[in-house]
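Visitor: Predicted model and sequence follow; I will ask about them next.
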Amino acid sequence: MRKILLSLAIAAALSACGANTGTAPQSESPPATSQPTKQVATATQLDALYAEFWEASLKLNPVQATFTGDNRYNDQLPNFFSAEFRQQTKAFAEQWLAKVEALDPSGLDSSARISYDIFVNDLKQQLEGERYPRWMLPINQFGSVFSFLPQLGSGAGAQPFATVEDYDNWLKRAHLAVALFDSAIDNMRQGIKAGVVQPRVLMEKVLPQLQAVVSESADTSMFWGPISRMPESFPAADKQRLTEEFSKLINDGLNPGYQRLHDFIRDEYLPATRDTVAFSALPDGQAWYAFNVRNQTTTDLTPAEIHDIGLAEVARIQGEMRRVMEQVEFKGELSDFFKFVTEDAQFTFASEQALLDGYNGLREKIDAKVPELFSLIPKSPFEIRPVEAFRAKSAAGGQYFPPSADGSRPGIFYVNTYDLPSRKVWDMESLYLHEAIPGHHFQIALQQELTDLPAFRRFGGETAFAEGWGLYAESLGKDLGVYTDPYQYFGRLQAELWRSIRLVVDTGLHSKNWSREQVIQYMLENSATTETEAVAEAERYIAIPGQALAYKIGELKILELRKKAEQALGDKFDIRDFHAEVLRDGAVPLSVLSAKIDRWIASRQGS
């Protein structure tokens, strides 16, 4: 999820870009027909290059700097949707790739080689992705810069509002954000001409999201939060000035921008949207989807292979569910059990507060057991908050936002309380393990605290690793003192089943011509879900093709490597050491993870 959020924040201007335009080193006066001799790279030299790259990338992507707790660029916001910015990011990626590939990595040790290979791979993926006009699809119901801005400017997000300077920084940034509305509209108009448009069913959900941000007055706006919570210590003159300037920004800039985008989509874009939902229906769509699959899973698995893996996992997990049915002495078919656990009142929360209290109540129990499984434990705290009302209808059941690097802002586990009867008590323990401890907060916060890693790795991510780890974390529940209730263990199986179903339906949608309705029906028939969840999830897969594949593919790889280590090491296997080895290098492609666990096993066998 973190990779999605960062890409939303910077509008697909990936972090793999920089501002240094230095030339790559070459040998002196090479013959005209020979290739330049590469300079042998040292870890120190590459660390300096990565540091230079990171500084340049933050200047180009100032929102990413804000998210990492670097406040130097909090007043800046490029026009992410402009052709000039797209060309700039492409040129920078090409220049940085040339710089690093001019160096010979053959003499690097294992850790330094991992950084080199990830750096090169990220840049190549970015450039490969230039083939596909994602910029023509700047908004969908699952997320965009326009749903992200209210979070950033609410006073409760990554943008700080502690000093007068902080407030002025946001005013400058938000005024720059007004240009994004017209640039996005222009890009969508180009998309209409090129036949690259969103499905109608998604854009119908976007309209109420945009309208919800438009306020009748400035003081009822989502962007008014910093003013309503302005520190008492501010001088009176600044309080008055900031109040007036925020009011003008909202009334003359942001509200008209959201309304303008809303009206364009309603009147011009919606009639041009497509009835199809598959990426394969777009120009070059088959190749585009295959690229997404490779990028998200960090494997060479084809959509057809992933589809078959999903079918096999669905069948296996449903077998486990039948054993739970026997344990609780439920009489009937699996479909009857699904209906029971989704409709019986005992599995619903009495109120939103009861839901939040339930999640918060898991902290102490799980924290007490964590040291039995982990030697690497993050220091950063996290909070549990409900998803904001304006985006809750289309948001996932849980989302995680990482903390700032300096610890001044905690990680945030967002729990969706929309349609409260659809949020089940039995879903609580597995979702907590996935999003909080020892899942996303654990892995991402720990990665940011690994100060020996280059910054592009500390604050970067691989979806298959991060989401695979989150799903793997759910499998540790019994060792962490939860899943003692068979229905909570059923919730764990349901969560795993859900990720396995994603392998079937995401590939079904985008490579096998499944319809939206076919996907929803498959989810309803094969899992314990509500129609609200099924619709939101189906439309998520339509909006971000391939991303949902990363969870199960990543989890299967981690489980495979753990089994391999247990079998190879026998009595020498230590779960705390295994988890430390998986986590100590941060998020890496699955092929890199596999190779480093193999080396770790070999080192343990020889000890």
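Guide: In hand now; what should we look at?
Visitor: Only C-alpha atoms from now on, for both contacts and neighbour counts.
Guide: Fine.
Visitor: and the host helix or strand of residue 227, what does it pack onto?
Guide: Assessed by DSSP states H and E, residue 227 sits inside helix 225-228. Identification of packing neighbours for helix 225-228 by 3 or more C-alpha pairs under 8 Å, 6 or more residues apart in numbering; DSSP states H and E yields helix 236-249.
Visitor: Relative to the whole chain's centre, how far out is the helix or strand following the helix it packs on?
Guide: Moving toward the C-terminus from helix 236-249, the next helix or strand (DSSP H and E) is helix 255-264. Per C-alpha atoms, centre = their mean, to the nearest Å, the displacement of helix 255-264 from the mean C-alpha position of its chain is 27 Å.
Visitor: Pull out the buried residues from whichever helix or strand comes after helix 255-264.
Guide: Sequence-wise, the next helix or strand downstream of helix 255-264 (DSSP H and E) is helix 285-297. Across helix 285-297, burial judged by 16 or more other C-alpha atoms under 10 Å covers 285-286, 288-297.
Visitor: same deal with stretch 464-481?
Guide: Neighbour counts using 16+ other C-alpha under 10 Å place 464-477, 480 of stretch 464-481 among the buried residues.
Visitor: adding another structure so you can compare the two:
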Amino acid sequence: MLDLLRAAAALSLFSTTMALAQEPATLDQMAAEYRLQTIADDPIVTYFSGLPPSHNDRFADRRAAALNASDAWKGVMLRKLETIEADALTDQQRALRAVLLEQISSDLRLRVCRGELWNVNHFTGWQALLVPVAEGQPVATTKDRTEALARWSSLPAFVAVEIANLDRGLAEHYAAPKSVVRRVIAQLDSLLPANGAAPPLLSPATRSEDPEFKRRFAGVVDEDVVPALRQYRNYLETVYLPRARDGVAVTELPDGRACYQAMLRANTTLDRTPEQVYALGERAVEENLSAIRAIGERRFGTTNVLEIVDRLKADPANHFESAQDLLSFSRAIVAKAKIRTATIISALPRQDVVVEPNRSGDEAAGVSSHYDINGDATAPATYRLQMGPWKTQTKGEATIVAVHEAWPGHHLQIAYAREQQPSRLLGDLVMNSAYVEGWARYAEGLAEDIGLYEGDDARVFRRIWPARGMVVDPGLHALGWSRQRAIAYLVSTGRFDDARADEMVDRIAVLPGQLTSYDSGALEILSLRREAEAALGPVFDLKGFNAAILAPGVVPLAELRRHVGTWIASRQGHRKD
């Protein structure tokens, strides 16, 4: 999972802003204004988007007045965008208009969720982002250090607003699930000093060579940050947890059905109902199961999917001896994948990616493996590896996750886009999961094309999970599934034990609709590839097709289809059969 999704999901649900300073007149001006306003809304988004940090003296303002101001300026911009005719634009401008329309419309639709009133979660909650913000806080100049002191000394006021919002939410029947609240409490415990150890949020002080700043920042952490975190933790445990929800479905909340529909659109950029997503997912799952049965019949003489999975998992050669073994294996796979990816991409991006264990707080909360962007293109990005499941995870599963997060998955797509389009007005602020996660899921198939999966273990597990998210996510949120049914469904895939299935249910709970995005996007990319292969025949070029998918950057799926259709038409003149 791309780590930017954590920040982007938080921003889309909980962002605030100033009023527009002036009415932008052109698409470029609108994009620039959107970028500036978005960063002003929540400055920490720059720490996850690859943009230079700015407004480093504060956290977001999440009071009601600021949220209303956000709605107002976005409404003005949306009305202006709707007056611009797409047919009169260049290809690049048309893509920019589509991106802005989708993003701003999505932001406004999501307001029905009232996310600020139940903002307790271990993926996009503010506490989950504090360590990387501390690690990225600039401290090089006097101005930087002054801003650092201002930001972190303001945390008590920020926490007071969060608690007030949660109190209001409880009064209006909004609450997070109990299971999620417990995970957030565990995260907060990891942020607090224990056994004399230094708090992990001291990074700005440890990176600075200014002794006075070191002293003052340590004082801010001791006197402001730690007490605020303790206050929030104790509030969650003593006040909030007893009143939190037993269930996990977003449809349990006021306007929950409308909220889930908005979440589906935000994550997939498609207008599909939960029932339509569920049905499409079931069809795709059955296609994958048919392929698994064929592998099982060849390998084991059986078409029983669970037996195939069990026999592969029972092979000791498919497992790791330690957490370090998992880490070393993943690093070797990423290195091999980089070499093989060069055969299906016209030019690899220069930025590399390294594999490191999850941060301790994320590991404690059960946060899955994910990709961390690095805005400095001369330094590597990071694939953060969840170490906990090393005893149950197979080598094939670890290979698939490494492919998804690094080469040719998230890292390739993100780094490629930034090198090919270095002057993009919106940077990585605007994104949608269907494109980003869709490419990464599609990349899992590309890895099979280039021979990265050396055994049936990976070939089976590549197919056992895809499209399941399109079933379990709407099942849990909109179609009445219980937590127990969702866990049983996840365990039945053979990919999850009970503990990991429990973690996945809580992830689905705090990111409604997000798990449907992977295969909504991947199925669209595969559909476009089949159309291109049929239209172009012998002149179809996989490198060219992949470049056509990557070229426009992160765009809504409808815009991606239009772009690839134009590419196919341009290539048809070369066909001579």
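Guide: Sure thing, it's come through. Being a predicted model, the structure only gives us computed values, none of them experimental.
Visitor: hmm, back to that, for the buried residues of stretch 464-481 of structure 1, which one is nearest residue 432 of structure 1?
Guide: Distance to residue 432 of structure 1, by C-alpha to C-alpha, is smallest for residue 474 among the buried residues of stretch 464-481 of structure 1, at 8.4 Å.
Visitor: Look at the nearest residue to residue 2 of structure 2 once chain neighbours are set aside and tell me its secondary structure.
Guide: Of all residues not flanking residue 2 of structure 2 in the chain, residue 371 sits nearest, at 4.7 Å (C-alpha to C-alpha, 6 or more residues apart in numbering). Three-state call for residue 371 of structure 2 (DSSP: H, G, I helix; E, B strand; the rest coil): strand.
Visitor: and residue 371 of structure 2, what does it touch?
Guide: Shown in contact with residue 371 of structure 2 (C-alpha atoms under 8 Å, 6 or more residues apart in numbering): 1-3, 381-384, 405-406, 410-411.
Visitor: Now check structure 1 for the residue matching it.
Guide: Aligned by TM-score structural alignment, residue 371 of structure 2 pairs with residue 400 of structure 1.
Visitor: How much space separates its match from residue 172 of structure 1?
Guide: 28 Å (C-alpha to C-alpha, to the nearest Å).
Visitor: Equivalent analysis for residue 513 of structure 1, please.
Guide: Remark: distance between residue 513 of structure 1 and residue 172 of structure 1 (C-alpha to C-alpha) = 46 Å.
Visitor: Tell me the one among the contacts of residue 371 of structure 2 nearest to residue 125 of structure 2.
Guide: Ranked by distance to residue 125 of structure 2 (C-alpha to C-alpha), the contacts of residue 371 of structure 2 are led by residue 3 at 12.7 Å.
Visitor: Burial check on the closest one, number of neighbours?
Guide: Residues within reach of residue 3 of structure 2, counting by other C-alpha atoms under 10 Å, total 21.
Visitor: contacting residues for the aligned residue in structure 1 for residue 225 of structure 2?
Guide: Aligned counterpart of residue 225 of structure 2 in structure 1: residue 254 (TM-score structural alignment). Applying C-alpha under 8 Å, 6+ apart to residue 254 of structure 1 gives the contacts 174, 178, 214.
Visitor: what helix or strand does the first one sit in?
Guide: Residue 174 of structure 1 belongs to helix 164-194 when elements are defined using DSSP H and E.
Visitor: returning to what we had before: output the contacts of residue 371 of structure 2 in JSON lines; the columns should cover secondary structure and distance to residue 495 of structure 2.
Guide: JSON lines is the format used below for the contacts of residue 371 of structure 2 (DSSP: H, G, I helix; E, B strand; the rest coil; distance: C-alpha to C-alpha, whole Å):
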{"residue": "1", "secondary structure": "coil", "distance to residue 495 of structure 2": "16"}
{"residue": "2", "secondary structure": "strand", "distance to residue 495 of structure 2": "20"}
{"residue": "3", "secondary structure": "coil", "distance to residue 495 of structure 2": "22"}
{"residue": "381", "secondary structure": "strand", "distance to residue 495 of structure 2": "27"}
{"residue": "382", "secondary structure": "strand", "distance to residue 495 of structure 2": "24"}
{"residue": "383", "secondary structure": "strand", "distance to residue 495 of structure 2": "20"}
{"residue": "384", "secondary structure": "strand", "distance to residue 495 of structure 2": "19"}
{"residue": "405", "secondary structure": "helix", "distance to residue 495 of structure 2": "17"}
{"residue": "406", "secondary structure": "coil", "distance to residue 495 of structure 2": "20"}
{"residue": "410", "secondary structure": "helix", "distance to residue 495 of structure 2": "21"}
{"residue": "411", "secondary structure": "helix", "distance to residue 495 of structure 2": "24"}
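Visitor: For PyMOL, what selects the buried ones among those?
Guide: Buried residues within the contacts of residue 371 of structure 2, by 16+ other C-alpha under 10 Å, are selected in PyMOL with:
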select buried, resi 1+2+3+381+382+383+384+405+406+410+411
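Visitor: Could you save the contacts of residue 371 of structure 2 as TSV and add columns showing distance to residue 99 of structure 2?
Guide: As requested, the contacts of residue 371 of structure 2 are exported to TSV (distance: C-alpha to C-alpha, whole Å):
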residue	distance to residue 99 of structure 2
1	21
2	19
3	20
381	25
382	27
383	27
384	29
405	24
406	25
410	19
411	21
